[in-house]
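K.L.:
what follows is a predicted protein model with its sequence.
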Amino acid sequence: LDTSNKNLDISNQKLDTSNISLLRINGDLNNFVFSASHDLNAPILNIESLLGLLNSKLDIKDAEVIKLFGLMNKAVTNFKSTISDLAKVGAIESEDPDEHNENFVTIFEEIKLALSEKIKLSKTIFHTNFRKKEVRFAKKNLRSVMLNLITNAIKFSAPHRIPEITIKTELKDGLILLTVKDNGLGISKDQIENVFKKYQRVNETVEGTGIGLYLTQKIVNAAGGKIEVACNEGKGCTFKIYFLA
């Protein structure tokens, strides 16, 4: 018995050492991602400036050249978005969030204002029922979660119908539940498992970096919550986010 206990103690010590090592490696990787995303900003901004300068200096009339310039500018824009998303991921992994009681309605109104042009162009209709008004959460993180879900709902709207987004909050089983439901394109059953994976795009016909929902899940999980999704292809998706009450 003594020998077994000693062996168990040794195994536990090795496990603790391995966990500490993994935490250190994970921290180093997060710091690298955060630093690299910032270091890449300067060169991509230089490329963007040079493209703009070149475009202004040249009298471009050739349709093929104009098309190439458009593709280059689009590539730069996409790369900037990816860098920005990487910086957000690195920040979430390493930061100690400043949590306060935040109001869902206030955050929603701020997002509507920020997306006013997209909402107007898409003719998006909102249905809201904020039965639970507040949650203890970092404001910028709550805004990021709601913004990602609402932006996705508009982006992946079905072309043959007006986008409708239903947002509601309630207290359920001792947790605060935020539900965001849309009537958009939905996601196929074989793609549903990829929804929260980094750089995975479940619909190749719509532009994106494939990191928004990964980022959303990271934020929610880091705060002790969880996120679920249910989709019907061609009918829309329902996202449920559970926050600690």
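P.N.:
Nice, thanks for sending it over.
K.L.:
when you work out contacts or count neighbours from here on, use the C-alpha atoms and nothing else.
P.N.:
OK.
K.L.:
any buried residues in the helix ranked longest in the chain, and which?
P.N.:
Ranked by residue count, the top helix of the chain under DSSP state H comes out as helix 2-39. Buried residues in helix 2-39, counted by 16 or more other CA atoms under 10 Å: 30-31, 33-34, 37.
K.L.:
would you turn those into JSON lines with distance to I107?
P.N.:
Shown next, in JSON lines, are the buried residues of helix 2-39 (distance: CA to CA, whole Å):
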{"residue": "N30", "distance to I107": "28"}
{"residue": "N31", "distance to I107": "29"}
{"residue": "V33", "distance to I107": "29"}
{"residue": "F34", "distance to I107": "26"}
{"residue": "S37", "distance to I107": "27"}
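K.L.:
strands along the chain, start to end?
P.N.:
99-103, 125-130, 134-138, 164-172, 175-182, 226-232, 236-244 (DSSP state E).
K.L.:
and the longest helix of the chain, how far out from the chain middle?
P.N.:
Averaging C-alpha positions (CA atoms, centre = their mean, to the nearest Å) puts helix 2-39 27 Å from its chain's average.
K.L.:
one more: stretch 75-87?
P.N.:
Distance, centroid of stretch 75-87 to centroid of chain: 13 Å (CA atoms, centre = their mean).
K.L.:
quick check: end-to-end length of stretch 160-178?
P.N.:
Counting by CA to CA, to the nearest Å, you get 27 Å between the two ends of stretch 160-178.
K.L.:
which residues touch it?
P.N.:
122-133, 135, 150, 153-154, 157, 179-184, 240-245 (CA atoms under 8 Å, 6 or more residues apart in numbering).
K.L.:
just the buried ones from those residues?
P.N.:
The neighbour-count test (16+ other CA under 10 Å) marks 122, 124, 132-133, 135, 150, 153-154, 157, 179-184, 240-243 as buried among the contacts of stretch 160-178.
K.L.:
rewinding a little: now render the strands of the chain as JSON lines, adding distance to L8.
P.N.:
Shown next, in JSON lines, are these (distance: least, CA to CA, whole Å):
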{"stretch": "strand 99-103", "distance to L8": "40"}
{"stretch": "strand 125-130", "distance to L8": "51"}
{"stretch": "strand 134-138", "distance to L8": "40"}
{"stretch": "strand 164-172", "distance to L8": "41"}
{"stretch": "strand 175-182", "distance to L8": "38"}
{"stretch": "strand 226-232", "distance to L8": "34"}
{"stretch": "strand 236-244", "distance to L8": "36"}
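K.L.:
the structure to be compared is supplied as follows:
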Amino acid sequence: MAEAPKMNGKLEKLIKLNDELENYFNNTIIPQLFVDADMILRKFTPAAMKHFKLSQSDVGKHIDEVSNSIRFPTIIENITEVIENRKDLEKEIQTTDKMWYQMNILPYIIKKENRANGVIITFIDINDRIQILKGYEKLHRDYENIIHSISHDIKGPLSNIEGLIRILKEAPKSEEDNKLIIDMLSQSVGNLRKTVNELADIDNDTAFAREPERVNFENVIEDAKLALRDKIEETSAQINTQIEETGVNFSRKNVRSIVYNLLSNAIKYSKPDSKPEIDIRTEKSGDAILLTVSDKGMGIAEDKVASVFDRYSRMHGEVEGTGVGLFIVKSMVESMSGKIEVESKEGKGSTFKVYFNS
């Protein structure tokens, strides 16, 4: 009879510990699961119930039966690893519903038996942190694009200015002609300033959520033609446009740079001793808006088509260029979840297709 109080005391202590554990699980705001060594879900916090749409009927089920609710495909393998090694596991995971968590799996160790009797899994929402990191990665890519674009896209306007200055230096012109040239020179300087300002406009980029604006294709095409006026006149390029979709929600500076680069390349890679003939078209393609720029120029060799968007890739060594234009275009398109494709045949011409998400 003397031992009974001791047993009652141990039982009371066990009940108290169980109540404390139950109280903790019921009040914590952190999603947590308790899974035993047989992979049976024994307990979960209300936060886990909310995040993973669990119900009390899931208690007692094999974790495999509820893993679809948790939406993390390797959770069983991870639990097994922790139970076998008796070491904590920490990793960043993305569930199938695209949410990011820091997952910590801790072994529940029975000290007397020196074995793991299950695991406690904690999920910490790090979605905002991941999005910020992705924002900084995008910002880094944008800065890289800006540096390349500034050096690449200002060549056309600079060429216009150089050409007009050369005309002014030649034989004396009438006052009316000089005024016309000066007006054109002033317009070219204004376009150059506008281009540089657009490319260097990074004030709001650190927000990582810059709203796209409605960009009018005809306006952007005219801007590109104006920037390339010197090359267009020099080659007598014929540029045909068919605008079925008038605009797109996108970064204006990026659309301008995309059109400028594709048009510039179409002129640059025309066949020797022939006038460039270029077709620019916009249309609806499924859920996307499609911009197509086609030419009848030199085309691209079959073995080089796959690398056409690589940085510093040169399709024709005899044509002046840095090999970054199409790399910039691809980066800009993909930064807004679009895509770009090319169809080309050497000696027949090329067609570039840019798909903007509408």
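P.N.:
Received it, and whenever you're ready, just let me know what you need. Only a predicted model underlies this, so the values are computations on that prediction, with no experimental measurement involved.
K.L.:
quick TM-score on the pair, please.
P.N.:
The TM-score (TM-score structural alignment, normalised by the length of the first structure) is 0.67; 193 aligned residues with a CA RMSD of 3.7 Å.
K.L.:
contacting residues for N55 of the first structure?
P.N.:
Each residue near N55 of the first structure by CA under 8 Å, 6+ apart is listed here: F69.
K.L.:
now F44 of the second structure. Nearest residue, chain neighbours left out?
P.N.:
L33 (4.4 Å; CA to CA, 6 or more residues apart in numbering).
K.L.:
which part of the first structure matches the helix or strand that contains that neighbour?
P.N.:
Taking DSSP states H and E as the criterion, L33 of the second structure maps to strand 32-36. Here strand 32-36 of the second structure fails to align to any part of the first structure, judged by TM-score structural alignment.
K.L.:
can you give me the helices in the second structure?
P.N.:
Using DSSP H, helices in the second structure cover 4-27, 46-52, 63-70, 75-85, 127-153, 155-169, 175-199, 217-227, 229-235, 252-268, 325-335.
K.L.:
now the longest one, how far from the centre of its chain.
P.N.:
Okay, so that is helix 127-153 of the second structure. 9 Å.
K.L.:
and that helix, what does it pack onto?
P.N.:
strand 100-110, helix 175-199, helix 252-268, helix 325-335 (3 or more CA pairs under 8 Å, 6 or more residues apart in numbering; DSSP states H and E).
K.L.:
relative to helix 325-335, how tilted is that helix?
P.N.:
150 degrees (axes from the mean of the first three to the mean of the last three CA atoms, to 10 degrees).
K.L.:
counterpart of N232 of the first structure in the second structure?
P.N.:
In the second structure, N232 of the first structure lands on K345 (TM-score structural alignment).
K.L.:
ok, that match touching G297?
P.N.:
No. In this structure, K345 of the second structure is not within contact of G297 by CA atoms under 8 Å, at 9.5 Å.
K.L.:
deepest in the core, which of the helices of the second structure is it.
P.N.:
helix 252-268 (a mean of 22; mean count of other CA atoms under 10 Å).
K.L.:
and it with strand 238-243, angle?
P.N.:
Going by the same axes, to 10 degrees, helix 252-268 of the second structure makes 140 degrees with strand 238-243.
K.L.:
distance from helix 252-268 of the second structure to the first structure after superposition?
P.N.:
Compared with the first structure after fitting, helix 252-268 of the second structure deviates on average by 0.4 Å (mean CA distance after the TM-score superposition for the first structure).
K.L.:
onto which residues of the first structure does that helix map?
P.N.:
Going by TM-score structural alignment, helix 252-268 of the second structure sits over residues 139-155 in the first structure.
K.L.:
which residues touch the matching stretch?
P.N.:
So stretch 139-155 of the first structure is contacted by 98-100, 102, 107-108, 111, 118-119, 122, 124, 163, 165, 180, 182, 184, 206, 212-213, 216, 219-220, 239 (CA under 8 Å, 6+ apart).
K.L.:
can you rerun that using 7 Å?
P.N.:
102, 107, 111, 163, 182, 184, 212, 216, 219 (CA atoms under 7 Å, 6 or more residues apart in numbering).
K.L.:
from F79 of the first structure, how far off is G236 of the first structure?
P.N.:
In terms of CA to CA, G236 of the first structure sits 29 Å off from F79 of the first structure.
K.L.:
neighbour count: these two, which is higher?
P.N.:
In terms of neighbours (other CA atoms under 10 Å), G236 is the more surrounded of G236 of the first structure and F79; the figures are 22 against 16.
K.L.:
the more buried one touches A158, doesn't it?
P.N.:
No. Counting by CA atoms under 7 Å, G236 of the first structure sits too far from A158 to count as a contact (8.5 Å).
K.L.:
shared neighbours, the two?
P.N.:
184-185.
K.L.:
against G210 of the first structure, how distant is T82 of the first structure?
P.N.:
9 Å.
K.L.:
what's the angle from the strand holding L33 of the second structure to helix 63-70?
P.N.:
Angle of strand 32-36 of the second structure versus helix 63-70, following the same axes, to 10 degrees, is 170 degrees.
K.L.:
tell me what strand 32-36 of the second structure is packed against?
P.N.:
Where contact means 3 or more CA pairs under 7 Å, 6 or more residues apart in numbering; DSSP states H and E, strand 32-36 of the second structure is packed against strand 41-44, strand 115-125.
K.L.:
show residues contacting that strand.
P.N.:
Residues contacting strand 32-36 of the second structure (CA under 7 Å, 6+ apart): 41-45, 48, 117-123.
K.L.:
one more: stretch 164-171 of the second structure?
P.N.:
181, 185.
K.L.:
what range in the first structure does that stretch sit on?
P.N.:
Per TM-score structural alignment, stretch 164-171 of the second structure has no counterpart in the first structure.
K.L.:
how about stretch 315-330 of the second structure?
P.N.:
Mapped onto the first structure using TM-score structural alignment, stretch 315-330 of the second structure spans residues 202-217.
K.L.:
what about the matching stretch, start to end distance?
P.N.:
16 Å.
K.L.:
how about stretch 103-123 of the second structure?
P.N.:
Using CA to CA, the two ends of stretch 103-123 of the second structure sit 5 Å apart.
K.L.:
run the chain-centre distance for it.
P.N.:
On CA atoms, centre = their mean, the centre of stretch 103-123 of the second structure falls 39 Å from that of its chain.
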